[in-house]
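Asker: heads up, no residue letters with this:
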């Protein structure tokens, strides 16, 4: 039976809620546009060099009219610089899942319009994240290469050490039977040269592509040799002498066209049986209403099924143990015809809710049903009553179940996601297949007010134990400072900037995003790979 919504789209409350969410979505789009504008400001230089911009390369690579799921669009936001107006999100790369020659692939574009594509503070986490997704979802990787590499002015040895994981991931993906295609549009030196060497197929652009362990300046500094970049590592040399380049392109556009051709020739879907056609009805309640469903005040509770009714087929779901552990909802439903289980919060998780969720997770695992977690919880209940009821034991059951479930897991922060409740709901540390956040989402160890209250209480008790006078004005100042720190870090824009999710999405796009992810997961679970002992070696 379809859920009967109590939300009134024409009400003042709905309008207030929608306005608050839309303001946050506008902030998201403005930040994404900031990165695009910063990159496109270099368009004249690209044209003078006979090149096309990174975003034009991406547009030519992707199949027209097909969906593209952007990932990590806020990466690096307020990380490289604390000055909000000067912070350019994206970490000098564009990543996402899209279609190339009819094949679903992971796309990685070096945004060389921003600082020549030099890696930012969060470039490594983004790269490793998309590589992990590509491996998990069995997606070929297409990398459009042109990068100044690591920013040596901000060198840290840990970045160099972590960078090795990118190369290991390329080798392991190749050995697993997942190919990578690199288009060498410009320079790729030092460690970046191994991005090319470890790709399975390399397309080099004439006169522009360049891969070398050291450019001319470094060679002269290190050895005294007066070399020339093209001789050291130009695409033509690698195509004729080293064999590093398989295909030579006349220009950027031709290089992208060759990448499309290579992907098409893989016939990647040849072993993928067609998915049985399943008729399904769209939600009765419009997904576009979602911004008005979420209260503008994050402290105001609301019914999670109001969200579910706007993302699942026919707005229909079947509740599992609805009268047991009421603040935790476990629902059977479908999205775009894909059966799924949903676990949602209507507040903190109590012992009964944790037990119910643990059983539901295990049953979903038994039936090979993907799980979707809609986070809106302050965590597990605390207090004498709940401790005596076994909150630790029952919460641990839920965490055990989610950590070991073999089915696909998609997490979405739609409101609060605090403490161990985040863990039980397949949070960041539990490596869900996909993890997205709404722009109003808040996440952290606990809310700012609670953290400040707890720490001020500890300070007051410490002073009292020592017999010292309690300076209430100073404690209130401490309370405000602590709350500010916690609240700032809970913000979805802050956490996404640090790659603690795969991206912030517009709530109105939720059904489309979840449907796309479920299709991607279905393909991965039904695709046969041809692994080998080693990655494809260059001969």
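Answerer: Alright, I've got the coordinates. All values reported here derive from a predicted model rather than from experimental measurement.
Asker: going forward, measure contacts between C-alpha atoms and count neighbours the same way
Answerer: OK.
Asker: What are the buried residues along stretch 387-402?
Answerer: 391, 392, 394, 395, 396, 397, 398, 399, 400, 401, 402 (16 or more other Cα atoms under 10 Å).
Asker: need the contact list for the nearest residue to the fourth one once chain neighbours are set aside.
Answerer: Leaving aside its chain neighbours, residue 395 sits nearest to residue 354 (5.4 Å; criterion: Cα to Cα, 6 or more residues apart in numbering). With contact taken as Cα atoms under 8 Å, 6 or more residues apart in numbering, residue 354 is in contact with 325, 328, 394, 395, 397, 398.
Asker: Next, residue 354: secondary structure please.
Answerer: helix (DSSP: H, G, I helix; E, B strand; the rest coil).
Asker: For the stretch 401-539 of the chain, just list every one of the strands.
Answerer: Under the criterion DSSP state E, counting those that start in this stretch, strands of the stretch 401-539 of the chain are mapped to 409-418, 434-437, 442-444.
Asker: List the neighbours of the last one that are in contact with it.
Answerer: Which is strand 442-444. 413, 415, 416, 417, 418, 419, 486, 489, 490, 491, 492, 495.
Asker: Kindly recompute the last result at 6 Å.
Answerer: With contact meaning Cα atoms under 6 Å, 6 or more residues apart in numbering, strand 442-444 is reached by 416, 417, 418, 490, 491, 492.
Asker: Same check on stretch 271-289?
Answerer: Residues contacting stretch 271-289 (Cα under 6 Å, 6+ apart): 310, 312, 313, 314, 315, 337, 508, 527.
Asker: swap in stretch 79-97?
Answerer: 35, 68-71, 73-78, 105-111, 114, 117, 120, 122-123.
Asker: Put this next to the previous one:
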């Protein structure tokens, strides 16, 4: 808070005051066999996460990378690393998008999106990877592009577009063609079908709107920028183009020849010299790529009119949690069906492990309270079981208070959904749940979601799932998201089938037949409700190591 006058203190200055906010005392014991088992399990999941990230960061690899480098080009992540401030981290968005889609090999959906610091200012990078199918657009990559623009607009981040790609995928199909690939995935509709191009205009609409809002738009043309994609640098506030490699045109030489019969020269049609001296489409000429990247830093260093970061009251000096970040792996169970106290997670991500809990004895399946993360005040909502009416009412009250105070909200998901049954419906569970959803939809503060365990059905909505416009949604490797668990879904289908047989006067299914009915349903849902599957489709902002949760939230 703001400093008060020294006249309140007879000595003329305020004494150091001890914190009254209590510390969460962990119950996790490293000597406990269950702790060791959980730690081993989660280390395996984190290892798998790192394995997948190491694969996608190679881009197209092999001969495609070799050809790329022969042209004097950097990989997209290398370009970002050369632009951001030395010694700073980047926060990549949906790095595992496209995993095992389109026949495989479309790492990160062919588009790299990341937040980095340039000249002390956070920026959103969006770059196409020319080592993957020549940098053409795939639906999941385009979904990432739009999501990155959405994040940039919400957070007032300048956008830096690193362009190096061939535009839309003209054959309209994945690399495996029609039918199914060896993994069994149907590839027939995984390309860009003819009518879907209409959605392509959204990126240009976003650019125009952000520029109008004073959010800088900057492009570095490192390679081809063809067809509709040519509007990306043309609609930016400032653009840089690399001599030799960079080209910008609505129709390349093959299309010009096919449409008009003209034999056009690529550089005369859309090269760096032409666009910076004749058409004026691009603003800055760069003799090589490294110079272009340095020029990009120069552009950012000279931006003005920045919307200042919101100043929060009650900021404190950052301090680490009492418990080592490694210990978080020992408190997360091996399965989302095993309950655990979400306070154990809170204790490992908040400053000093201190937590001012709200209504601690009321609605105990919803944990609400205030804390600080790297000095910033936050309100935290975490699940300790199903949502009952009391828990929903408590959460609604807490969210409304945070809205009045301007306190950002952090949601820690581990929820199977709302309690159901005649008694609870008569008690108003639907009405009370609706109040919670309404409050979360309208609270005027930044919201951040971390899916720590399960996030099922309406519980995902109530805990500010992606549909409720949190600033970010990140998943832990063991997280699961679906309308309900496989066993529950199969049970519902079996009951409906049995009731239908009864209405028709037929004999009920024997147990073995019911098991046969359930198995494909369970297998189907369980194979598609993992964090890996969600992130492959870019339904979230990425999977993070639980140990990095505090850092990611602070960033």
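Answerer: Thanks, I have the structure now. All figures in this text were calculated on a predicted structure; none of them were measured in a lab.
Asker: returning to that earlier point: can you say which of the strands of the stretch 401-539 of structure 1 is nearest to residue 201 of structure 1?
Answerer: strand 434-437 (27.6 Å; Cα to Cα).
Asker: what distance separates the closest one from the centre of its chain?
Answerer: Chain-centre distance of strand 434-437 of structure 1: 6 Å, with Cα atoms, centre = their mean, to the nearest Å.
Asker: after superposition, how close is that strand to structure 2?
Answerer: For strand 434-437 of structure 1, the mean deviation from structure 2 after alignment is 0.7 Å (mean Cα distance after the TM-score superposition for structure 1).
Asker: In structure 2, what range does that strand match?
Answerer: Using TM-score structural alignment, strand 434-437 of structure 1 corresponds to residues 472-475 of structure 2.
Asker: What does residue 142 of structure 2 correspond to in structure 1?
Answerer: Structural alignment (TM-score structural alignment) places residue 142 of structure 2 against residue 124 in structure 1.
Asker: measure residue 215 of structure 1 to residue 491 of structure 1 for me?
Answerer: 42 Å (Cα to Cα, to the nearest Å).
Asker: The residue in structure 2 that residue 514 of structure 1 lines up against - how many residues pack around it?
Answerer: Under the alignment (TM-score structural alignment), residue 514 of structure 1 maps onto residue 553 of structure 2. Residues near residue 553 of structure 2, counting by other Cα atoms under 10 Å, number 16.
Asker: Kindly report the same for residue 87 of structure 2.
Answerer: Residue 87 of structure 2: 7 neighbours (other Cα under 10 Å).
Asker: ok, now residue 488 of structure 2?
Answerer: Residue 488 of structure 2 has 14 nearby residues by other Cα under 10 Å.
Asker: residue in structure 1 matching it?
Answerer: For residue 488 of structure 2, the residue aligned by TM-score structural alignment is residue 450.
Asker: Contact partners for that match?
Answerer: Contacts of residue 450 of structure 1 (Cα under 6 Å, 6+ apart): none.
Asker: Average separation of stretch 27-35 of structure 1 from the aligned part of structure 2, please.
Answerer: Mean deviation for stretch 27-35 of structure 1: 1.6 Å (mean Cα distance after the TM-score superposition for structure 1).
Asker: corresponding residues in structure 2 for that stretch?
Answerer: Counting by TM-score structural alignment, stretch 27-35 of structure 1 corresponds to residues 48-56.
Asker: ditto for stretch 135-153 of structure 1
Answerer: The aligned range for stretch 135-153 of structure 1 is 153-171, by TM-score structural alignment.
Asker: Check which residues of the matching stretch are buried.
Answerer: 153, 155-169.
Asker: Now do the same for the residue nearest to residue 395 of structure 1: its match in structure 2.
Answerer: Residue 354 of structure 1 maps onto residue 392 in structure 2, by TM-score structural alignment.
Asker: With residue 368 of structure 1 instead?
Answerer: Match for residue 368 of structure 1 (TM-score structural alignment): residue 406.
Asker: ok, residue 347 of structure 2 - contacts?
Answerer: 24, 353.
Asker: same deal with residue 150 of structure 1?
Answerer: 118, 119.
Asker: could you check the distance from the residue of structure 1 most remote from its centre over to residue 456 of structure 1?
Answerer: Computed with Cα atoms, centre = their mean, the residue of structure 1 farthest from its C-alpha average is residue 467, at 50.9 Å. Distance of residue 467 of structure 1 to residue 456 of structure 1, computed by Cα to Cα: 17 Å.
Asker: Could you do residue 179 of structure 1 as well?
Answerer: 55 Å.
Asker: how many neighbours does the residue mapped onto residue 27 of structure 2 from structure 1 have?
Answerer: By TM-score structural alignment, residue 27 of structure 2 lines up with residue 6 in structure 1. Residue 6 of structure 1 has 9 neighbouring residues, counting by other Cα under 10 Å.
Asker: One more: the one 3 residues further on?
Answerer: By other Cα under 10 Å, 14 other residues sit near residue 9 of structure 1.
Asker: now swap in residue 473 of structure 1 and tell me
Answerer: 9.
Asker: With residue 32 of structure 2 instead?
Answerer: Residue 32 of structure 2 has 10 nearby residues by other Cα under 10 Å.
Asker: so which strand or helix has residue 239 of structure 2?
Answerer: Using DSSP states H and E, residue 239 of structure 2 maps to strand 238-242.
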